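K.L.:
build me a model:
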Amino acid sequence: MIYRIFSRCLTIMLLLISFVASAQQQNTETGPVNELFRSNGKIYVIVGILVIIFLGIVLFLVNLDRKIKKLEDRER
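P.N.:
Below is the predicted model:
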């Protein structure tokens, strides 16, 4: 019951956030920062670092989930 309410609220919030974000969209293709990163090829370094951080977070959560499952099994 609570899961359904939570999932519906989350869905509505995400739809509203995407709607507001699309209303606030600006043209960022020609900004000076983007031109600097693209001209030197540094945009790929930034994307690579973000991918590494994201993978680190995912691996941490998977490891944490395994540890929690082991503790739950030990309690039973």
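
K.L.:
contacts and neighbour counts: CA atoms only from here.
P.N.:
OK.

K.L.:
go ahead and flag the most central residue of the protein.
P.N.:
The residue lying closest to the centre of the chain (CA atoms, centre = their mean) is Phe54, at 7.4 Å.

K.L.:
tell me the secondary structure of that residue, please.
P.N.:
Three-state assignment for Phe54 (DSSP: H, G, I helix; E, B strand; the rest coil): helix.

K.L.:
let's see this one next to it:
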Amino acid sequence: MNAVYAFIEAGKTTHPVALLCRLLKVARSSFYGWMAGEQARAARRREFLRAAESGDRRPPPARPDHCPR
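P.N.:
Here you go, the predicted model:
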């Protein structure tokens, strides 16, 4: 499914997202959810790399959606 979302991401500069989602039979909310997840993963990756470059050996902070209850 990531390939479909990546295709929509690439095509949204020339075609409306709603049209691409309809043609590919994907819910727009799923596409935007994927986008939000991609941005969050990129932010965590940047934080991890920044810590690694500075020599900080502490693990990155826990993801909020995986905190113990």
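
K.L.:
give me the TM-score for this pair.
P.N.:
Here the TM-score for the pair of chains, by TM-score structural alignment, normalised by the length of the second structure, is 0.45; 43 aligned residues with a CA RMSD of 3.5 Å.

K.L.:
thinking again about what came up before, could you measure the residue nearest to the centre of the first structure against Gly48 of the first structure, distance?
P.N.:
According to CA to CA, to the nearest Å, Phe54 of the first structure and Gly48 of the first structure sit 10 Å apart.

K.L.:
who are the packing partners of the helix or strand where Arg44 of the second structure lies?
P.N.:
For Arg44 of the second structure, the element it lies in under DSSP states H and E is helix 28-54. Applying 3 or more CA pairs under 8 Å, 6 or more residues apart in numbering; DSSP states H and E, we find helix 28-54 of the second structure packed against helix 17-24.

K.L.:
flag every buried residue along the helix it packs on.
P.N.:
Within helix 17-24 of the second structure, the residues that count as buried by 16 or more other CA atoms under 10 Å are 17, 20-21.

K.L.:
thinking again about what came up before, the helix holding Arg44 of the second structure versus helix 17-24: what angle between them?
P.N.:
Orientation of helix 28-54 of the second structure against helix 17-24 (axes from the mean of the first three to the mean of the last three CA atoms, to 10 degrees) gives an angle of 110 degrees.

K.L.:
one step back: quick one: the residue nearest to the centre of the first structure from Phe60 of the first structure, how far?
P.N.:
In this view, Phe54 of the first structure and Phe60 of the first structure are 10 Å apart by CA to CA.

K.L.:
I am finished for the moment; much appreciated.
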